[in-house]
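Participant: Pasted the sequence and its predicted model underneath.
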Amino acid sequence: MTPDLIDISPDVADALSSGRPVVALESTIITHGMPAPQNVETARAVEDEVRAAGAVPATIAILDGRAKVGLDAAALDRLGAAEGVVKASGRDLGAVIAKGLSAGTTVSATMRLAHLAGIGIFATGGVGGVHRGAEVTMDISADLMELATTPVSVVCAGVKSILDISRTLEVLETNRVPVIANGTEEFPAFFSRQSGIAADHRLDGAEEIARAIAAHHAFGSGTGLLIANPIPADDEIPAAEIAATIDEALKAAESRGISRKEVTPFLLSAINEATSGRSLTANIALVRNNARLAAEIAVAAAR
């Protein structure tokens, strides 16, 4: 750990020192993933899900050039309302800190900071991956490289359905990252429970997943694990229904020349508008569902 760069909140530090379960949470959901006031409301609800399952939440962000592991209520409110907050992946941490900026941390940055703080379980909505058309644009999320090099387990609802799911899974396989689906034979597709693509491994519930994580790390592979947790059935938008909406959003992004870090926030906003808010409701439900599972896994791992 680098204590000169990272501030760990007292409750998170106490839990880590006493061996109690901790779950890392990202902050781009607050700064770039959802509109106000749902962004801060969801962040608080996700933390409550973690606490209710018996673990300590550690929301991670950069504030005024300081990496923060564990945010208080005032910090959450500040992130939710602040203008000019940047979106930081793992590669951006040094520059953002040098400039004294504030940033929401993506999956890759959150994984890196969680690992440095000693946190091994992380809950998010969906991870980044290989974008459609990447054979031309080379747009591949740093999240995949972080999973290949940082031993943190990421609980998500699959990769975002705006991505090329099949190619994303191929990259993870190449980089030796285990992909485990919770309670299903099929890899989930964020808004939808099914993607049409078989999962590499099915495990059922937190206890079995915790054992797999422990065994994976015992072999010293050095990689993270992707735990794919399907959105609850009552909250999903079936793949056939959402597909046309995603295609239209992708066309709109291309016609406006939107690329790189701006793509995902634009697409999620466009899809939410096109679905009259249904996709935002689904997004909130799946994030809370992932936080519950992540906390259950952290509790099982601590035992």
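Facilitator: Yep, it's here.
Participant: Please make it C-alpha for all contacts and neighbour counts, starting now.
Facilitator: Will do.
Participant: Helices of the stretch 51-200 of the chain, start to end?
Facilitator: In the stretch 51-200 of the chain, the helices defined using DSSP state H, counting those that start in this stretch lie at 73-81, 93-99, 107-117, 134-137, 142-149, 165-174.
Participant: Now mean neighbour count too, for those helices, in CSV please.
Facilitator: Shown next, in CSV, are the helices of the stretch 51-200 of the chain (neighbours: other C-alpha atoms under 10 Å):
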stretch, mean neighbour count
helix 73-81, 16
helix 93-99, 15
helix 107-117, 25
helix 134-137, 10
helix 142-149, 21
helix 165-174, 17
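Participant: okay, now the one to match up with it:
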Amino acid sequence: MSCKWWLIILNELRVSVSDEVRNALEEGTPILGLESNVLSHGLPFPKNVELQSACDEAIRSRGVVPAITFIDRGKLCLGATEADLERLTTANNVDKVTSRDIAVQLVRGSLGATSVSASLAICELAGVPIFASAGLGGVHRDYATTMDMSGDLYEIARRRVIVVSAGVKKFLDIPKTVEVLETLNIPAVGFHTSEFPAFYCKSSGVKLGARFDRLADLAKAARNHIELDLGSGFLALVSPSDEIALDHELVESAVQQALARAHAENVRGKDITKYVMRFIDEKTNMRSRDANFEVMVEVVSRGGGISGGTFKGEGKVVWERR
């Protein structure tokens, strides 16, 4: 009886996929996993709709199917319909869900936008090997007193998923974040960059151990790591282009002011990220918000290139489903 009960629970917790994603999984069409939190909590309406459209176009141009992760009506979901996207981009009561919140969110039954950590869990469960997101969570600058470190790092460590990203946001402690990645055995490899990128800033001052200048080489290295089951995910880092990148000193000045203001107003924990980002937006006359948009499109385009495995003038990486 207990065994049958457990099997029923497992069946109920399977990932619910859209028709398009189901067809892609069955036919072996490349898929790129995406978070939904950036649509519900990252950018305001209608900028979030514009972002979704731009990302969708960039991914599909690579011959890849975009698969947004979210939670709805007690189900883990992969692949959003037009109706799903409308709710994720316009509803005011969408919950932010990290990996630690998944179990509770499934019982609540309400609409949940998945962060990086929750998205990685859904991608691995569904058999999607590649995920892209502009900015990851990391170690906060005041870690010694707050012990504040994002669960994103642990999820990358435990999920066999290739993660394509522009690094972590400037207000985090990048040197400590890189140290944690090394401790967790996560390869952090740059594409056209020898420095760990700081989201919409090219320079962080923290050197990477490896870089590739051909997307095909980066894709092969990522595939090697996953197929050899070396015990963690793989982090591919994309630096923002010169046309998009913001000045390091401008952003750092805004970060210092934002963190000081947040401390004075007792803003802590999960509220600090949104607070600081909004402050930086104001101090940069919304240039940081525009850069956020453009960086996301660049990152998913690279992610689509790795997922699709075809690179102009560089041959093809063959991806096989086992």
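Facilitator: Structure's in. What do you need? Everything quoted here is computed from the prediction, not taken from an experiment.
Participant: what's the TM between chain one and chain two?
Facilitator: After superposition, the two chains reach a TM-score (TM-score structural alignment, normalised by the length of the first structure) of 0.96; 302 aligned residues with a C-alpha RMSD of 1.3 Å.
Participant: Which one of the helices of the stretch 51-200 of the first structure lies nearest to Val22 of the first structure?
Facilitator: Across the helices of the stretch 51-200 of the first structure, Val22 of the first structure has its closest neighbour in helix 107-117 (9.9 Å, C-alpha to C-alpha).
Participant: Where in the second structure does that closest one fall?
Facilitator: Per TM-score structural alignment, the counterpart of helix 107-117 of the first structure in the second structure is residues 116-126.
Participant: for stretch 10-23 of the first structure, same thing?
Facilitator: With TM-score structural alignment as the criterion, stretch 10-23 of the first structure aligns to 19-32.
Participant: chain center to that stretch: distance?
Facilitator: Per C-alpha atoms, centre = their mean, to the nearest Å, the displacement of stretch 19-32 of the second structure from the mean C-alpha position of its chain is 20 Å.
Participant: Stretch 138-156 of the first structure too?
Facilitator: On C-alpha atoms, centre = their mean, the centre of stretch 138-156 of the first structure falls 10 Å from that of its chain.
Participant: Map Ile162 of the second structure onto the first structure.
Facilitator: Superposed on the first structure with TM-score structural alignment, Ile162 of the second structure falls opposite Ser153.
Participant: That match contacts Leu226, correct?
Facilitator: Yes. Assessed by C-alpha atoms under 8 Å, Ser153 of the first structure is found in contact with Leu226 at 6.0 Å.
Participant: So which residues of the second structure form strands?
Facilitator: 16-17, 31-34, 65-72, 75-78, 95-97, 112-114, 130-132, 162-165, 188-191, 210-212, 234-238, 310-311, 315-316 (DSSP state E).
Participant: For the helices of the stretch 51-200 of the first structure, give me a markdown table that also has distance to Ser195 of the first structure.
Facilitator: A markdown table is the format used below for these (distance: least, C-alpha to C-alpha, whole Å):
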| stretch | distance to Ser195 of the first structure |
| --- | --- |
| helix 73-81 | 32 |
| helix 93-99 | 33 |
| helix 107-117 | 21 |
| helix 134-137 | 19 |
| helix 142-149 | 19 |
| helix 165-174 | 8 |
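Participant: of those, which approaches Ser17 of the first structure most closely?
Facilitator: helix 107-117 (10.8 Å).
Participant: picking that back up, enumerate every residue touching the residue nearest to the match of Ile162 of the second structure when sequence neighbours are not counted.
Facilitator: In space, and not counting its chain neighbours, Ser153 of the first structure is closest to Leu225: 4.6 Å by C-alpha to C-alpha, 6 or more residues apart in numbering. Contact analysis of Leu225 of the first structure by C-alpha atoms under 8 Å, 6 or more residues apart in numbering lists Leu147, Pro151, Val152, Ser153, Val154, Val177, Pro178, Val179, Ile180, Ile213.
Participant: so which of the residues you listed comes closest to Ala74 of the first structure?
Facilitator: Val154 (26.5 Å).
Participant: what sits up against stretch 68-80 of the first structure?
Facilitator: By C-alpha under 8 Å, 6+ apart, stretch 68-80 of the first structure touches 6-9, 11-12, 30-31, 36-37, 39-40, 43, 57-62, 85, 104, 113-114, 117.
Participant: now stretch 103-113 of the first structure
Facilitator: Under C-alpha under 8 Å, 6+ apart, the answer for stretch 103-113 of the first structure is 24-32, 60-63, 67, 69, 79, 85-91, 93, 96, 122, 124, 127-128, 142-144, 146-147, 150, 152.
Participant: what do we get in the first structure for Pro175 of the second structure?
Facilitator: Using TM-score structural alignment, the partner of Pro175 of the second structure in the first structure is Ser166.
Participant: now Pro129 of the second structure: how far from Ser18 of the second structure?
Facilitator: Separation of Pro129 of the second structure from Ser18 of the second structure (C-alpha to C-alpha, to the nearest Å): 17 Å.
Participant: Between these two, point out the one with more neighbours.
Facilitator: Pro129 (23 against 16; other C-alpha atoms under 10 Å).
Participant: from memory the more buried one sits against Arg159, does it?
Facilitator: No. Contact criterion C-alpha under 8 Å: Pro129 of the second structure and Arg159 do not qualify, at 9.4 Å.
Participant: Can you tell me what Met34 of the first structure aligns to in the second structure?
Facilitator: Per TM-score structural alignment, Met34 of the first structure is aligned with Leu43.
Participant: Nearest spatial neighbour of its match, chain-adjacent residues omitted?
Facilitator: Arg289 (7.9 Å).
Participant: Alignment lookup: the one you found to the first structure.
Facilitator: Looks like Arg289 of the second structure aligns to Leu280 there (TM-score structural alignment).
Participant: Repeat that for Ala219 of the second structure.
Facilitator: Match for Ala219 of the second structure (TM-score structural alignment): Ala210.
Participant: how many neighbours does its match have?
Facilitator: For Ala210 of the first structure, the count of nearby residues is 23 (other C-alpha under 10 Å).
Participant: How about the contacts made by it?
Facilitator: Ile297, Ala298, Ala300, Ala301.
Participant: Just give the nearest non-adjacent residue to the second one, would you?
Facilitator: It refers to Ala298 of the first structure. Pro21 (5.1 Å).
Participant: Tell me how many other residues crowd that neighbour.
Facilitator: Neighbours of Pro21 of the first structure using other C-alpha under 10 Å come to 27.
Participant: Would you confirm that it contacts Ala15?
Facilitator: Yes. Using C-alpha under 8 Å, Pro21 of the first structure is in contact with Ala15, at 6.9 Å.
Participant: hey, what's in contact with both of those two?
Facilitator: Common neighbours of Pro21 of the first structure and Ala15 (C-alpha under 8 Å, 6+ apart) are Val56.
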